[in-house]
Structures are given as C-alpha cells and as structure tokens.
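>>> quick one: sequence and predicted model below, then my questions.
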Amino acid sequence: EVEGPGPAVAPAPTSGSTVLQGGGVFVAMGVIVAMWLF
C-alpha cells in the first residue's frame, strides 16, 4: 500500500514484522483520519 516502506522492509525479515505492524497501524490511522476529513 505504501511504496516507501515496502522495499525497505523486504531485506529485513526479523525487523520486518514489527515494522510492518507499526506501519500498518499508522496506515490504518491515516485512512481513518482521511475518512473523517473527507
């Protein structure tokens, strides 16, 4: 969904899960905020 973190997470499988979880939360928050604004 986000082009930036995608490739950066790929080379790091160990930290990838935590980064993906954190990123997913931020993406969800952004989507919710966007829904609220628009």
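Nice, I can see it. Numbering: from 1, shown residues only.
>>> please make it C-alpha for all contacts and neighbour counts, starting now.
Fine.
>>> show the contacting residues for residue 31.
Shown in contact with residue 31 (Cα atoms under 8 Å, 6 or more residues apart in numbering): no residues.
>>> second structure follows, compare the two:
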Amino acid sequence: MSDVQFFALISFILGIGLTLFYLFLHNRKIVIKWYEWLI
C-alpha cells in the first residue's frame, strides 16, 4: 500500500467517524427534547 492510499484510507475512516459522531450527538439532543416534552 502506498502512502497516498494509506492517507486516503485514514481520511475516509475519520470522515465516517466524525459524521457518525455528529449524527449521534444531534439525535441525542432530539431524543432529550422528546423526553422532556413527554414528561
């Protein structure tokens, strides 16, 4: 594996990780709002 392929792979994994992390935090805020609204 060349350095370019390795760097691309790392960037790809980090991109997915950050996206999932952002969605998780965003969804958690929505869930908390729903929870407070139900109570």
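Yes, it's here. Since we're looking at a predicted model, the values are computed, not measured.
>>> TM-score for this pair?
Once superposed, the chains reach a TM-score of 0.60 (TM-score structural alignment, normalised by the length of the first structure), with 27 aligned residues with a Cα RMSD of 1.3 Å.
>>> burial count for residue 16 of the first structure?
Neighbour count for residue 16 of the first structure, taken as other Cα atoms under 10 Å: 17.
>>> that one touches residue 9, doesn't it?
Yes: between residue 16 of the first structure and residue 9 there is a contact under Cα atoms under 8 Å: 5.1 Å.
>>> overlap in contacts of these two?
With Cα under 8 Å, 6+ apart, residue 16 of the first structure and residue 9 have no common neighbours.
>>> and residue 38 of the first structure, how far is that from residue 20 of the first structure?
Using Cα to Cα, to the nearest Å, residue 38 of the first structure is found at 26 Å from residue 20 of the first structure.
>>> fine by me, thanks again.
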